[in-house]
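K.L.:
just a sequence and a predicted model for now, questions to come.
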Amino acid sequence: MAGDAHARTGNARDARGEAGERDERVPGNVLVPIGALLLGMLLAALDQTIVSTALPTIVSELGGMEHLSWVVTAYMLASTAATPLWGKLGDQYGRKRLFQTAIVIFLVGSALCGAAQDMSQLIAFRALQGLGGGGLMVLSMAIVGDLVSPRERGRYQGLFGAVFGATSVLGPLLGGLFTQHLSWRWVFYVNLPIGVVALAVIAAFLRIPGKSTRHVIDYLGTFLIASVATCLVLVASLGGTTWGWGSAQIVGLGVLGVVLAVAFVAVERRAAEPVLPLTLFRIRTFTLSAVISFIVGFAMFGAMTYLPTFLQVVHGVSPTMSGVHMLPMVFGLLLSSTLSGQIVSRTGRWKVFPVAGTGVTALGLLLLHQLDERSSTAAMSGCFLVFGLGLGLVMQVLVLIVQNAVSYEDLGVATSGATFFRSIGASFGVAIFGTVFASRLGGKLTDAFQGAQLPPGVSVDALESDPRGIAALPAALRPSALHAYASSITDVFLYAAPVALLGFVLAWFLKEDRLRGSVTAPDVTETLASNPVQRSSYDEVCRALSVLGTREGRREIYREITARAGYDLLPAASWLLLRIKRYGWAEPGVLAERITVPLTVVIEAARQLEERRLAERRGLDLVLTAQGSEVANRLAQAREESLAALLGDWWGPDRPTDLIQLVKDLNAELCGSERERPHDGRAVTRLS
């Protein structure tokens, strides 16, 4: 009787507590602010790709084809340099206000870009936009760690990676649509309503726990590394075009870059928290991966910047359709990234992918060089696909092998370091591609029109600045002009091929160390970001272990710990046993209503516990027997040992306290969150 009454009152409380229990699985109070964070990430990610298909129209209206590359480079340099600074400031002073500040800076930059009247203004405003964009990226992902538990963190951060994946496809298409049907200025104005919505939602709904981490921020190191990168990019973009290679300006920039690099090394050796620890370069795998990442960024973003110009100017494709034509490259990248990541995670073998990836990328560049004004759509799509396949094979694996090569303390900074070099490579590649294109175009147009009578108002200089002038040429001269543009653009791919081949050679020197259990290929979309997202070592391990938050992951971990403990139990029986150990009791029927485990599985697990005399009934509840308590203790120990084994040599004698706490948190969350109440609201009686 007492048990029946007990059950009835429990069921009444269950009805009241059901919504709260479901919120524990999918926390509604978290979904709204995370949606706003996704909007912020969308803004920053979209502006890396949406501009590419609008660039030919922008330079036609504003002039300055030779400065086309700087519209992309200014944004990337500013966001790359600002990223580590935003991360540290967010840790120290709180992320909510800083995130709102980043949105405001980004929106101001967007509005100014849309109103720009010449190329110099647009380039300057793009840099301002990039400063805000760097903050949007790093802070949005860091705030996820403030809002959700360790087990769920990687899953939510995967959503942000998916935003990058979506923008890599949607960016060129949206850029073309806005340019063709509205104006290129809407490429920037579209950010304003999205940003205002994100600001309002963040202000109203984002509640971050009050905590901060004191940092010694490496302002000088951040400034110096940004200055070195800027000097290198200026030399690459202005040398041989605006100024001669032997001119005082170019030589001066080169010398200044070297001096600043020496100063950066000196500062980083003394910095308490260096923006890029020099000790990482003592690890051969990190150094080689950094160089190969630089090469991948060089090839990828250089090509993505100039392929729309080739399609729109040479083949007369509309801005929208130029985005469609580039989809084979994006799909090839996504396909090979996904397959390579799965293969590496299952086999533990990875070296073949950077070797094959750099080789196929070099082949793709050589194929792109073969394109001309007569190439068919099928031929162009095939070349784009090969190029994308090559990039995808190497991009994702580089992040993985860097994580596998470093100690736990350096995991976060090494991960962001790998993508930092890819971002610098992207800036450098776009600048080099621009220099080669501009220097080749003038000479080829001059040769094409040598001895020809050009119409009034049409000159070689005018055609260099505005390709729309080709339409004003006599029909007999247009093919020569188109060929000059085509060969000037495809020549840049020929110049990039040896750089990719250098990556191919370096990839052979990578040492294929055995993968740690916790090092799994990151979600493919997480590797598409060109900017280094500063995440801590703790966050990186949370992402890697977030598979434990899936039903399949939990089933596998319970199967493993049962075997490790030496028992022959169903995975669900082990889980139920540990849940009873934690709460003191469990009512199987009610429990199945509140969680994602099917009722049949819970009932079967409960029956096995009763048959083995590991648990017994008290009314409708199951409680542990003395033997069951002993088995549960052994399973709990095996579960912690299993989690520790995933961390490999990171779980050494000197393991840091945050890693110890992470294992404890995950251990507890595998049978329910620390915040979770028992499934019918009754008081908890622990059986330790």
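P.N.:
Arrived safely.
K.L.:
from here on, contacts and neighbour counts on C-alpha atoms
P.N.:
Will do.
K.L.:
SS state for the closest residue to Val344 other than its chain neighbours?
P.N.:
Spatial nearest neighbour of Val344, excluding adjacent residues (C-alpha to C-alpha, 6 or more residues apart in numbering): Trp350 at 5.5 Å. Here Trp350 is recorded as coil under DSSP: H, G, I helix; E, B strand; the rest coil.
K.L.:
ditto for Gly210
P.N.:
At Gly210 the chain is in coil, as set by three-state DSSP.
K.L.:
confirm Thr241 sits in a helix?
P.N.:
No - when classified by three-state DSSP, Thr241 is found to be coil rather than part of a helix.
K.L.:
list the contacts of it.
P.N.:
For Thr241, the contacting residues are Thr435, Ala438, Ser439, taking C-alpha atoms under 8 Å, 6 or more residues apart in numbering as the criterion.
K.L.:
could you do Gln92 as well?
P.N.:
With contacts defined as C-alpha under 8 Å, 6+ apart, Gln92 is in contact with Ser212, Thr213, Arg214, His215.
K.L.:
please apply the same query to Asp513.
P.N.:
By C-alpha under 8 Å, 6+ apart, Asp513 lies in contact with Asn404, Ala405.
K.L.:
list the buried residues for the helix ranked longest in the chain?
P.N.:
The residue-count maximum for a helix in the chain (DSSP state H) belongs to helix 411-448. By neighbour count, with 16 or more other C-alpha atoms under 10 Å as the criterion, the buried positions of helix 411-448 are 411-442, 444-446, 448.
K.L.:
take this one as well and set it beside the first:
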Amino acid sequence: MSQDSAAGRSSAGHSSSPTDVGDDGARPHPNRGIVMAAVFIATFMTSVEVTIVTTALPTIISELHGLSLQSWIMSAYLLTTAITTPIYGKLADSLGRKRIFQFGVVLFTVGSLLSGLSPSIGMMIGFRALQGIGAGAVMPLTFTIIADYYSFAERARIIAFNNTAWGLSALIGPLLGGFLVDALSWHWVFFVNVPLGAAVLVLVAWGYKEKRQPAHGLRPDWAGIWWLTLCLVCLLLAVQDLDVRPLVSGALFVVAVVAALMLVRVERRSADPLIAPAMFARPTFTVQIVTATILSGVLIGYQTYVPMWLQSLYHRPPTIAGLVVTPSSIMWLTGSFFVGGLISRFVPKRIAVVFIAVLLVGYGALAVAPAGFPVWAFYVFAAVNGTGMGIVISMNTVLTQHLVDPSMVGSATGIFTLGRSLGPTLMAGIYGAVLNVAIRVQLRGQQAVGAGVDFGQVNTVISSSGGAGSSFDRAVVDPILLNSFHALFGVVVVILVVALLINVFDPNKKVIR
């Protein structure tokens, strides 16, 4: 038996969960359905927050006169979520799941209410940060609670079911956001979370019966928290203006790397570390974290830039262009239901290698797609993309929890969720920088031969459904955009190659049970 398999077997039947449902056929907790309803609503609440607010951003910026600070409406939320996620994971292992989960839901709900009441852009950013502090507890603990309530054999199926909340948020969020803004006001895109948060609190208080955990004598790892915060803040700030202020971004990256090295150093010496180095003793665990982080970063590139491709080069209106991500969401949900059967029969690295290789072929096609690339091919690839992502990332979720000591499940889930958040946040900044640099380089070449097109005109094409009817030469602009999309998806291909190699060299060669 492999080391990973042995650890997994121990994790599946640990005694510290509130409703241990091991492979021995123990009866499920009578309130499990109530708790899972709370988990589902909480997952939907935190995931729809991103899609619904994005729809209302133009109106919010206009009414609060916050154009210069618009990026911070999302960045403040993402930043505080990323920073607090591993901290809450550690607290959940030490103090118990229930009160940390409830605390997060309260903060998220209060933050939502105050965001909706914000009279200025500055207060909006502050209350969005408060929302993020709450989401930092809610997002990882939904997975941790599932791990506590279900055995390893059941877990993949339950996670697949819970993933439908993410799918619903992707489908409903933009439509709901548009409806609320049009029928009521932008304030309601935040107010809608208040009854959802209240429902979660009632269900958790009623149904969640957590066994008392032995007192650990929690000693906050202040040095670890400080270095982690510094690392994440510098890292996230660095990608904000990567193409505008590269020297500042470079300096911030250097500080982030130094902070990361210091974090590793202090965690190795800490008696009760925030991020226990012991979790990373098994290479397969580390592979799951890194793979999920990379694939989440790949996914944001697809969700953001394929609709932009259709809008700018195929003249599709934003709503129609946005539908190209729908097959991906649907097949993500469908694919995740097959994870349990796959991981019970195949070595994890083989599952990951096969699906990442398929994704690599698909994104490679986007990186060289000609101007006449058929629209239907984007939808076919969306389905393939969603299937591969749903299977691999769901597998990463299950194995991350299974490959650590039972006392570290919360911390492991927090680290995993941090990776899932960091991947899209960092890659969104990198993709934007690649696209902008590629456009500017080509524009300099065009201007050298006398073409009268500038960056503002290219931006008009991107933001106006293809710029149909524009006075400037589309024969010049379209190739510039196409080549820039090729450069962007070329970057995606490179990071997918990295993910593929990481899994190829995973030392585990046995099915994990």
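P.N.:
Cool, got the structure. As the structure is a prediction and not an experimental result, all values here were calculated from the model.
K.L.:
for the contacts of Gln92 of the first structure, give me TSV that also has distance to His181 of the first structure.
P.N.:
What follows is the contacts of Gln92 of the first structure, written out as TSV (distance: C-alpha to C-alpha, whole Å):
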residue	distance to His181 of the first structure
Ser212	47
Thr213	48
Arg214	50
His215	48
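K.L.:
rebuild the residues you listed as a markdown table, extending it with secondary structure, neighbour count and distance to Val399 of the first structure.
P.N.:
As requested, the contacts of Gln92 of the first structure are exported to a markdown table (DSSP: H, G, I helix; E, B strand; the rest coil; neighbours: other C-alpha atoms under 10 Å; distance: C-alpha to C-alpha, whole Å):
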| residue | secondary structure | neighbour count | distance to Val399 of the first structure |
| --- | --- | --- | --- |
| Ser212 | coil | 13 | 28 |
| Thr213 | coil | 11 | 26 |
| Arg214 | coil | 10 | 28 |
| His215 | coil | 13 | 26 |
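K.L.:
of those residues, which pair is most distant in space?
P.N.:
Distances among the contacts of Gln92 of the first structure were taken as C-alpha to C-alpha; the most separated pair is Ser212 and His215, at 9.4 Å.
K.L.:
what do these two both touch?
P.N.:
With C-alpha under 8 Å, 6+ apart applied, the overlap between the contact sets of Ser212 of the first structure and His215 consists of Asp91, Gln92.
K.L.:
list the contacts of Leu232 of the first structure.
P.N.:
Leu253, Gly254, Gly257, Phe428.
K.L.:
of those residues, closest to Leu335 of the first structure?
P.N.:
Within the set of the contacts of Leu232 of the first structure, Phe428 lies nearest Leu335 of the first structure; the separation is 26.6 Å, counting by C-alpha to C-alpha.
K.L.:
what separation do you get for Leu174 of the first structure and Thr320 of the first structure?
P.N.:
Computed as C-alpha to C-alpha, to the nearest Å, the Leu174 of the first structure to Thr320 of the first structure distance reads 7 Å.
K.L.:
common neighbours of these two, please.
P.N.:
In contact with both Leu174 of the first structure and Thr320: no residue, using C-alpha under 8 Å, 6+ apart.
K.L.:
tell me which element the counterpart of Val291 of the first structure in the second structure is part of?
P.N.:
For Val291 of the first structure, the aligned position in the second structure is Val290, judged by TM-score structural alignment. Counting by DSSP states H and E, the secondary-structure element that holds Val290 of the second structure is helix 283-313.
K.L.:
what's that helix packed up against?
P.N.:
If contacts are counted by 3 or more C-alpha pairs under 8 Å, 6 or more residues apart in numbering; DSSP states H and E, helix 283-313 of the second structure sits against helix 318-322, helix 375-402, helix 409-448, helix 455-463, helix 474-504.
K.L.:
of the ones you listed, which is nearest Leu236 of the second structure?
P.N.:
Of these, nearest to Leu236 of the second structure by C-alpha to C-alpha is helix 409-448, at 6.5 Å.
K.L.:
report the separation between Gln637 of the first structure and Ser629 of the first structure.
P.N.:
Applying C-alpha to C-alpha, the value for Gln637 of the first structure to Ser629 of the first structure is 12 Å.
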